[in-house]
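> Here you go, sequence then predicted model.
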Amino acid sequence: MTELVVKACGPMTSLQDRGRSGYQRFGVSPSGAMDMRSLAMANVLVGNAPGVAAIEFVNLGGSFTCAGGDLRIALVGAGCALSIDGTPVPPRTSAILKEGQTAQVGHTRTGTFAYLAVAGGFAIKPQLGSLSFHLRSRLGGLNGAALQADDRLPCIIQAQDGAPVHLPVNEDDRDSPVRVMLGPQDDYFTPDAIRTFLDSEFTVTPQADRMGFQLSGPAIEHAKGFNIVSDGIATGHIQIPGNGQPIVLMRDRQTAGGYPKIATVISADLDRFAQVRPGSAVRFSAVRRDEAVAAARALKEQIASLPDALVPVRFSLTTEHLLSTNLIGGAVNALAPKMSDLAP
């Protein structure tokens, strides 16, 4: 059996896919990749469906050795660099990790989360329909845990041959405001509080994890107190507890909560928001329902079109390749006299 062997990785490196659905009424968090778009791109590069489980990195990278066969791999997200036995792999490009070789994943540089996909995915039994690891319940992952050194990930056998491919896609606009829809409890806040929320800049604090991002900024004033009867939570809900500081609930969120929710990050902007690093600033912009729906449809169509955007890589731009290629078509001596100057 072909396996990907973990040699080293950072804490909270885990398996994540599209998450588990249909169990929130039982109190089960959906979990799933924090950046679904990057997960989809990594999977498409190796020929998988967009939601297949991949390895999610949080800030730090890791190293992995291939055992028992070759694997096609791809890394996408947060400006991470991938190399195989020290040879760099271009960004958003698939590569063959041969038996015995080691893939090195660098730390994140432009965000927090990155994804390493393997062709065929992992031969691991899902829990409640998903491989996504949820820390607090110990659901999913490898044996109910995050990854650590010496773990062995069995891989589903799939054809690993063929030329590498590249995915030339545009990066997200990280400077534009994160779009939200007001509610469902915006009536629990004064008009001035809503203006403050939409007109102010907030900072992502170090208290940010897969469950939620705590923000710091101007206090948001409640109009009816900060306790409500606990109701359902959706990914992207923005709670305002008693201290007036927003908490954006993320993939590992609880399924019910008792703080009023001033707004909800639209689904099309969740991936971009998840990549905002602690210490970075963020602003919010309110949109209508029809705009949120249109953005969600556009993202769905973009992910569906990713396979059509793949570009074959004709060769690897390595030192060995350059040395073996004749790059000179001729030579001219700029100091030599012209033929016309030599005429009698």
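Happy to help now that I have it.

> okay, CA-based contacts and neighbour counts for the rest of this
Fine.

> SS state for Thr196?
Under DSSP: H, G, I helix; E, B strand; the rest coil, the three-state class of Thr196 is helix.

> what residues are up against it?
The contact partners of Thr196, by CA atoms under 8 Å, 6 or more residues apart in numbering, come to Pro218, Ile220.

> Distance check, it against Glu320.
Relative to Glu320, Thr196 is positioned 58 Å away (CA to CA, to the nearest Å).

> same question, Gln158
29 Å.

> The two - which one has more neighbours?
Gln158 (14 against 9; other CA atoms under 10 Å).

> Show me where the stretch 51-200 of the chain has its helices.
191-199 (DSSP state H, counting those that start in this stretch).

> Would you map the strands across it?
For the stretch 51-200 of the chain, the strands defined by DSSP state E, counting those that start in this stretch cover 54-58, 62-67, 71-76, 82-84, 87-89, 95-97, 102-105, 113-118, 152-154, 165-166, 178-182.

> Comparing those strands, which comes out most buried?
Neighbour counts (mean count of other CA atoms under 10 Å) averaged over each of these peak at strand 113-118, with a mean of 29.

> and Glu320, which of the three is it?
Relying on three-state DSSP, one would call Glu320 helix.

> longest helix anywhere in this structure?
When the chain is parsed with DSSP state H, its longest helix is helix 289-304.

> next one: it to chain centre, how far?
Its chain's average C-alpha position is 18 Å from that of helix 289-304, according to CA atoms, centre = their mean, to the nearest Å.

> tilt between that helix and strand 178-182?
Interaxial angle of helix 289-304 relative to strand 178-182 (axes from the mean of the first three to the mean of the last three CA atoms, to 10 degrees): 140 degrees.

> Quick check: buried residues in helix 289-304?
Within helix 289-304, the residues that count as buried by 16 or more other CA atoms under 10 Å are Ala292, Ala295, Ala296, Leu299, Ile303.

> That one packs against which elements?
Secondary-structure packing of helix 289-304 (3 or more CA pairs under 8 Å, 6 or more residues apart in numbering; DSSP states H and E): helix 36-45.

> tell me what the helix it packs on is packed against?
Helix 36-45 is packed against strand 71-76, strand 113-118, helix 289-304, helix 306-309, with contacts defined by 3+ CA pairs under 8 Å, 6+ apart.

> Put together TSV for the ones you listed, with distance to Ala149 on each row.
Formatted as TSV, these follow (distance: least, CA to CA, whole Å):
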stretch	distance to Ala149
strand 71-76	19
strand 113-118	16
helix 289-304	33
helix 306-309	33
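
> Which one, of the ones you listed, ends up nearest to Phe213?
In terms of CA to CA, the element of the helices and strands packed on helix 36-45 nearest to Phe213 is strand 113-118, at 13.9 Å.

> Use this one as the comparison:
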Amino acid sequence: MIEIIETGPFNTVQDLGRPGYRDIGVSASGAMDCLAVRIGNILIGNGDDAAAIEVQTFPFRLRFEAGMAFAVTGADGNPILDGRELLPWCAYVAEPGQILELRQPPRLARAYIVFGGGLDVPVLMGSRSTALRGGFGGNAGRPLAKGDRIGVGISGDALPLLPSGMAVIEPAVALRDAFPAMVDGVLPVRAIAAGEHDLFAADGEAFWGQTWRISSSSDRTGYRLSGEPIRPVKAIEMRSHGVVPGVIQVPPSGEPIVQMSDANTAGGYPKIAGVIECDLWRLGQARIGNRLRFVRSTHAEARTVEQAVTRYVEDIRQTSQMVKRALKAMA
């Protein structure tokens, strides 16, 4: 069991989401940085579907009511356990009564706390993720609040109760060859032209050529981008169509909206492009006010990046299994 002793708005329970229900209007939800959750769960021996806490408003503090393995992944900055700084992207074991604190990260937007066995909240439609707009899933369908007490599951694969566990090189470093670096504080985001791209003519090129800023009218549903407006060459009426995270739509205002984890299930705005799936975790770590530029990509490039990420994750998984076998042999 854990107890929340300090939190802010929109900190929620999330896992990898609930795909497969968009046809009945249910968004997938799930972590904005799914890669951080996947790695954290591997670090402490959880299954891939174990639920974690997504922290996007700081400071955040919780109390461990029992000894358990945990790890903090995602954002840069060091977690603090009873006043002692720890390494991120590293498995630890907390003792009963210890307090974990997360402070505002220097650059990135979201941190994830994973627990041995995962958070013990109900599974709804195959997921423990919080759907804030629907008011279900996670911790009673709402953000975490001071005084909340949440159970933690039991996993036979969780790491033994040792002082510390395995650490990994964070994705931004380990995958630097697969992801283009920021230039002058601008995040490059790869995307592929979508169905209505040609309707924008010259403004379509302006979409790729300018630097956009994530506006304050952004949340887990979508990032609204501020910049020089772009518009189709003529007014069009479109039937609503299915959308997924990464789709970039252009409303009449001309300021694009990037659909994110709580993406709408359908919409009628024209689609100018779609962010490649493997770049969504970087976008999920961007803050309001951050600048970004879209870079033309291809399906072949997207596949190559996906393969690099898969190799990275599988290398961590295999190393974790080797560590667990060694620990069992020593027991």
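Cool, the structure landed. Note that the coordinates shown come from a computational prediction; the quantities given were computed from them, not determined experimentally.

> circling back: now, among the buried residues of helix 289-304 of structure 1, which is nearest to Ala117 of structure 1?
For these, the nearest to Ala117 of structure 1 is Ile303 (15.8 Å; CA to CA).

> Roughly how far does the aligned residue in structure 2 for that closest one sit from Ala326 of structure 2?
Ile303 of structure 1 maps onto Val313 of structure 2 when the alignment is built from TM-score structural alignment. Using CA to CA, Val313 of structure 2 is found at 20 Å from Ala326 of structure 2.

> Leu86 of structure 2 now?
Taking CA to CA, one finds Leu86 of structure 2 at 24 Å from Ala326 of structure 2.

> re the thing from before, average offset of the longest helix of structure 1 relative to structure 2?
Superposing on structure 2 and averaging over aligned pairs (mean CA distance after the TM-score superposition for structure 1), helix 289-304 of structure 1 comes out at 2.2 Å.

> neighbouring contacts of that helix?
Applying CA under 8 Å, 6+ apart, the set of residues contacting helix 289-304 of structure 1 from outside is Arg37, Ala40, Met41, Pro50, Met181, Ile266, Ser267, Ala268.

> Can you show me the strands along the stretch 201-331 of structure 2?
212-214, 222-226, 241-242, 247-249, 257-259, 266-267, 271-275, 291-296.

> In the longest one, which residues have enough neighbours to count as buried?
The neighbour-count check on strand 291-296 of structure 2 (16+ other CA under 10 Å) flags Arg291, Leu292, Arg293, Phe294, Val295 as buried.

> Where in structure 1 does that strand align, residue-wise?
Using TM-score structural alignment, strand 291-296 of structure 2 pairs with 281-286 in structure 1.

> do the same with the first one
Under TM-score structural alignment, the counterpart of strand 212-214 of structure 2 in structure 1 spans residues 202-204.

> The matching stretch against structure 2, how far on average?
Comparison of stretch 202-204 of structure 1 with structure 2 after fitting gives an average deviation of 0.7 Å (mean CA distance after the TM-score superposition for structure 1).

> neighbours around Glu237 of structure 2, how many?
9.

> tell me the contacts of it?
Gly268.

> Was I right to think Leu187 of structure 2 contacts Leu292?
Yes. Assessed by CA atoms under 8 Å, Leu187 of structure 2 is found in contact with Leu292 at 4.4 Å.

> OK, contacts around the equivalent of Gly74 of structure 2 over in structure 1?
In structure 1, the residue paired with Gly74 of structure 2 is Gly77, using TM-score structural alignment. Residues near Gly77 of structure 1 by CA under 8 Å, 6+ apart: Ser38, Thr108, Gly111, Phe113, Ala114, Tyr115.

> now, among the residues you listed, which is nearest to His237 of structure 1?
Set against His237 of structure 1, the nearest of these by CA to CA is Phe113 (20.2 Å).

> what does that closest one align to in structure 2?
By TM-score structural alignment, Phe113 of structure 1 lines up with Arg110 in structure 2.

> quick one: its match from Ile44 of structure 2, how far?
Distance, Arg110 of structure 2 to Ile44 of structure 2, by CA to CA: 19 Å.

> who's in contact with Thr205 of structure 1?
For Thr205 of structure 1, the contacting residues are Phe213, Gln214, Leu215, Ser216, Pro278, Gly279, by CA under 8 Å, 6+ apart.

> same check, this time on Asp76 of structure 2
Applying CA under 8 Å, 6+ apart, we find Asp76 of structure 2 in contact with Pro88, Pro105, Pro106, Arg107, Leu108, Ala111.

> how near is the third one to Gly242 of structure 2?
Put plainly, it is Pro106 of structure 2. 36 Å.

> go on, the fifth one?
The span separating Leu108 of structure 2 from Gly242 of structure 2 equals 30 Å under the rule CA to CA.

> Same question for the last one.
Note on Ala111 of structure 2: its distance to Gly242 of structure 2, by CA to CA, is 30 Å.

> Equivalent analysis for the first one, please.
Note on Pro88 of structure 2: its distance to Gly242 of structure 2, by CA to CA, is 37 Å.

> Those two - which one has more neighbours?
A direct count of neighbours by other CA under 10 Å for Pro88 of structure 2 and Gly242 places Pro88 higher, at 25 against 14.

> The more buried one matches what in structure 1?
That one, Pro88 of structure 2, aligns with Pro91 by TM-score structural alignment.

> can I assume that match is in contact with Val105?
No. Checked against CA under 8 Å, the pair Pro91 of structure 1 and Val105 is beyond contact range at 11.6 Å.

> Identify the contacts common to those two.
Ala81, Leu82.

> The aligned residue in structure 1 for Glu6 of structure 2: which element?
Per TM-score structural alignment, the equivalent position to Glu6 of structure 2 in structure 1 is Ala8. Using DSSP states H and E, Ala8 of structure 1 falls within strand 3-9.
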